[in-house]
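1. pasting a predicted model and its sequence here:
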Amino acid sequence: MESTLWWQRGTIYQIYPRSFLDSNGDGIGDLEGIRQRLGHLVALGVDAAWISPFFPSPMADFGYDVADYCGVDPIFGTLEDFDRLIAEAHRLGLRIILDFVPNHTSDQHPWFVESRQGRDSAKRDWYIWRDPAPGGGPPNNWVSNFGGSAWQFDPASGQYYYHAFLKEQPDLNWRNPAVVDAMMAALRFWLERGVDGFRVDVIWHLIKDGAFRDNPPNPGFSHGQPDINRFLQIHSTDQPEIFRIITRMRETLAAYGGDRVLIGEIYLPVERLVAYYGERLAGVHLPFNFQLILASWNARGIARLIDDYEQALPEGGWPNWVLGNHDQRRVAGRIGSAQARVAAMLLLTLRGTPTIYYGDELGMPDVPVPPALAQDPWERNEPGLGVGRDPERTPMRWDASPKAGFTTGEPWLPIGPEREINVADETADPRSMFSLHRRLLGLRRAHEALSLGQFELIPTTGDLIAYRRRQEKGEGGTEEVLTVVLNLGSRDAELDLGQGALGHGALGHGAVGHSTGAGWRCLVSTHLDREGAEPAGPIRLRPDEGLVLAEG
């Protein structure tokens, strides 16, 4: 696999910069804080840091409302701070991926300020302006992802502008070639500073239906759901013309070397998700696969979605897996701390590129944020629906001190009470969640079967998931085979891999297995108290346990 690229072998680590480390005591994380803690990423064993937006912004949506694509907001530092950060990362062997937010700008971006000067503005067509509907009101029924109409009326010109998110985030018109050129120039600005790739925010939103047709009602909508669910986003997202834009992005990155990675944020069903690899794999390198975040946590459903995803991938398409991000509840909050360990083993042993969300390597939980302290604009727009994203964005916990070593000031969001969940204590604890992640990432580096090998799902029943990872080794044709067995249940289970099948006894779990008869060695258990040769007979798993096994 000499031709494989770093992002195929590697693991990505997402940093939400407001919450990683505050170096100047203002309660908000910054670029210098990230630079100071790059050693944590090296010790963990990841290969790249994806940094959420730090560009100049009024912070209506905490950096996802960009006012300048080629700068650094003063709360995060300076361009010189970024240059020092990327130089230090590269010295340590880490790659840097930036968050690119091309669908919309801030309403304070100079482009939009000029665009709203009037219908004759030179940049009027850089954004999406429409006349009112016949009889008045918004041009169509499109809804903002943060609730309410996606159209904002501008009294001065008598037109509406479109915003898929906040009214302070007007959407750019990507059908305008001048917009495309300007955004490619922004990519080049950062590529010339040495960045190794981009994660593209809401990439499936970039092109809208040219006729601005109404979206159809969602037959599954019910009271209590977010407003965005009222309609199926058929015409406001996922249009076929998006692929010519992605091609331009790929060409822009390719001019700076073939190992730059383009990742797309795409919340679509798997059959549409994989379309973003593009014809002849000319789309994004990695359309983010969020199925593990969105799925119910049960073995049969998880096994099915893994198999469906593998079957749906185009030939040559490289898979990827994600357990958490800045928009979704933390994995420990969704499935509990015990199963979060099993989920970590799943994430880091499946075929494809894994992404770890900061703090998940510690088992950080969601932190309840009282309404009076809520920061997230979605929560403020639609209170009471549980859509707030503050709980998963709380500060990183570096030590057990009251402010968790994150800041000397007042943190922008609450820290949370679980003092024992922190880097210092978990680094010293060989059975901690951090130690488990480090062991698994070390295993990925040591065994190409885990990072690059073929994937074969073993049929199972009950609460078990099992699969093999295979990789040829050297010119002699020898093959390394590792077997992963995961117990997603709260009772003991066993698997007879030696004889090839397990009868359905009192434990009620079964699987078809395979072995050369050489016995088994446990390379790592999620419990971190089990290593070496296994007793003869079926492999026994305790509740909430996962194993990585080698033959022999």
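-> Received it, and whenever you're ready, just let me know what you need. Residues are numbered from 1 along each chain as shown.
2. CA only for contacts and neighbour counts going forward, please
-> Fine.
3. P417: neighbour count?
-> Number of residues near P417 (other CA atoms under 10 Å) recorded here: 11.
4. I'd assumed it was in a strand, is it?
-> No: read with DSSP: H, G, I helix; E, B strand; the rest coil, P417 is coil and lies in no strand.
5. from P368, how far out is it?
-> Relative to P368, P417 is positioned 10 Å away (CA to CA, to the nearest Å).
6. likewise L323?
-> The gap separating L323 from P368 is 20 Å, by CA to CA.
7. neighbour-wise, which of these two wins?
-> Legend: neighbour count by other CA under 10 Å for L323 and P368, higher for L323 (25 against 15).
8. can you tell me the closest non-neighbouring residue to L541?
-> Nearest residue to L541, sequence neighbours excluded (CA to CA, 6 or more residues apart in numbering): A493, at 5.2 Å.
9. what does V322 give?
-> Counting by CA to CA, 6+ apart, the nearest residue to V322 once its immediate chain neighbours are dropped is T355, at 5.2 Å.
10. the helix or strand where that neighbour lies packs against which elements?
-> Using DSSP states H and E, T355 falls within strand 353-357. Contacts defined by 3 or more CA pairs under 8 Å, 6 or more residues apart in numbering; DSSP states H and E place strand 353-357 against helix 6-9, strand 12-15, strand 320-322.
11. putting a second one here so we can go through both:
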Amino acid sequence: MSEPAATYPWWHSAVIYQIYPRSFASSKGPIGTLAGVTKNLDYLRDLGIDAIWLSPFYRSPQHDAGYDVADYFDVDPRFGTLADADEMIQAAHERGLKVIIDLVPNHTSEDHEWFQAALAAGPGSPERERYYFRDEPNNWLSIFGGSAWTRVKDRADAPGSSYADDEQYYLHLFDSSQPDLNWDNPEVADLFDRILRFWLERGVDGFRIDVAHGLVKDPALPDYAGHVQMVQGDDGERPPMFDQDGVHEIYRRWNKVLAEYDGDRMLVAEAWVDPPERLARYVRDGEMHQAFNFDYLVAPWDARELRAVAEQVMATFAAVGAPTTWVLSNHDVVRHASRLGLRETGKGPNGIFATDPQPDRELGLRRARAATALMLALPGSAYLYQGEELGLPEHTSLPDKVREDPAFFRTNGLEAGRDGCRVPLPWRAHEPGYGFSPSGETWLPQPEDWDIYAVDTQLSDPTSTLYLYRALLHLRKAWQLGEADFVFLPDVPEHVVAGVARTQTGAEYLVFTAIGKAAPLPAGWQIELATDDLTESGEVPADVTVWASRA
């Protein structure tokens, strides 16, 4: 008698679609809205996903596209209202979709009432203990460029204010408009308990935790010789601002809060942590439920490296009983349809200027389709970034005058920044703004040739990337690949990544990716799906993935 199939919570193998609200769809103007999301939920349901994750839509001055939160308990009027959020959550649930929202606990906006009170209260006040105010700064650098410290009296709003002569500095690992919270202060923990409960009671199913590895700092705030973006220094030591052991106490507390609510609510960590054994600590029992697997995202398009990364991460997460996550694109990196078309195919630059070497668009898309098919065959949970199902490339010719990413400004234009992956989506090929908004307005300009990527164009083309994603997601669910046991095949050419997924029903499926040159498929398999046409001899061509069942 066979053993009963294991049952898992929904997030264990979910395909989760990231919505960047300002660029998904608008119901009224140049910036996307929550009502625009609600209007297009049928499109997302038909795509075959299980959940949506929305980047921040809280009240914010938008100095960093909403990751500078002024009020965690309200929706920014640019995106709509709390009623719009409630309607979106309900409408998603009616379609069988879960809803995850971003939580930004490392820092607030400078407009947050706490920080305004801290400025007004002055040095030595309890209000300043909620942040990191110091008489002397250390040498830390901002991830967005420049110093991670700003002197209060040097702020643009200081002249004529009560703090015009204030010599103290405050810490901001990101922009100067994003002061870091001091998690050693119990008021901070109490605030975020309230924030979690506020949104859980409105029906959200989980939270993506921004900068999850950065909340706790070494209390001594020592100087650090490495670059702040490094999760592990050249000497093997962790930076004093990242991956401190104290963060785990926070997530154990949050896990208990989520456990008070029905429905398998979840936490997923954005934690750029190395090595994988350190990342696995975030998903131990009683802490986070998932953590983004960035090692896979930044791996180059190389068979040996992709397999090595996948095997290591799968084994490391399995050791703590957690599912692996997979992701190739998000709002912080060059889109993988372009990144994989560059000469160097790892993480890639922080944005691409028109004067930089340009991606090979055809090769990039071919590889992106293959990479996605490989990723979706692996067990665990997969994250998709809006527009990747259309094969959208990075916008590499944005004029500098329209850029908004603080990374561009704080590096004095040395980095293009992340605006190129955040351009509003094309919905209808022959409408102004490709149907993004009723007026045709878009907060960033779209490329002139994006009609070929528009949703309505691709829906009429069975060879389109949108059709491919729908087919992949349908088979992934039908074959139960997210919960399968997966083993990489040992005896394959060195330019091939191949493995067999064995499902709980005993069925076996093959994923086979040829990288750089063609390769023959092993005997005994019947091809069910290929990301591009096969060769005349039946071989799997270069940069193509196939899914196959037992012949």
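-> Received it, and whenever you're ready, just let me know what you need. Keep in mind it's a predicted model, so treat the numbers as computed, not measured.
12. care to give me the TM-score?
-> After superposition, the two chains reach a TM-score (TM-score structural alignment, normalised by the length of the second structure) of 0.88; 504 aligned residues with a CA RMSD of 2.2 Å.
13. on that earlier part again, do I have it right that the residue nearest to V322 of the first structure meets I15?
-> No: using CA atoms under 8 Å, T355 of the first structure is not in contact with I15, being 10.7 Å away.
14. show me which residues of stretch 117-127 of the second structure are buried.
-> 118-119, 122-123, 127 (16 or more other CA atoms under 10 Å).
15. do stretch 409-427 of the first structure as well
-> For stretch 409-427 of the first structure, by 16+ other CA under 10 Å, it's 411-416, 419, 421-427.
16. would you mind putting the residues you listed into CSV with distance to S52 of the first structure and secondary structure alongside?
-> Below are these laid out as CSV (distance: CA to CA, whole Å; DSSP: H, G, I helix; E, B strand; the rest coil):
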residue, distance to S52 of the first structure, secondary structure
P411, 18, coil
W412, 16, coil
L413, 17, coil
P414, 20, coil
I415, 20, coil
G416, 22, coil
R419, 26, coil
I421, 23, coil
N422, 22, coil
V423, 21, helix
A424, 24, helix
D425, 27, helix
E426, 25, helix
T427, 25, helix
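17. those residues: which two are farthest apart?
-> For these, the farthest-apart pair by CA to CA is W412 and T427; their separation is 25.7 Å.
18. what do we get in the first structure for A299 of the second structure?
-> Superposed on the first structure with TM-score structural alignment, A299 of the second structure falls opposite A295.
19. just R502 of the second structure next, same as before
-> For R502 of the second structure, the aligned position in the first structure is R470, judged by TM-score structural alignment.
20. so which strand or helix has its match?
-> Going by DSSP H and E, R470 of the first structure is in strand 464-473.
21. ok, I306 of the first structure next?
-> Per DSSP H and E: helix 299-312 holds I306 of the first structure.
22. how about L98 of the first structure?
-> Using DSSP H and E, L98 of the first structure sits within strand 95-100.
23. that strand aligns to what range in the second structure?
-> Using TM-score structural alignment, strand 95-100 of the first structure lines up with residues 98-103 of the second structure.
24. test my guess that E114 of the first structure contacts R124.
-> Yes: counting by CA under 8 Å, E114 of the first structure touches R124, with 7.4 Å between them.
25. show me where the stretch 1-150 of the first structure has strands.
-> Here the stretch 1-150 of the first structure has its strands, by DSSP state E, counting those that start in this stretch, at 12-15, 48-51, 95-100, 129-130.
26. got it, and the stretch 201-350 of the first structure?
-> Under DSSP E, counting those that start in this stretch, the stretch 201-350 of the first structure gives strands at 261-264, 286-287, 320-322.
27. separation between the spatially most central residue of the second structure and V298 of the second structure?
-> In the second structure, the residue lying closest to the centroid (CA atoms, centre = their mean) is N330, at 4.3 Å. According to CA to CA, N330 of the second structure and V298 of the second structure sit 12 Å apart.
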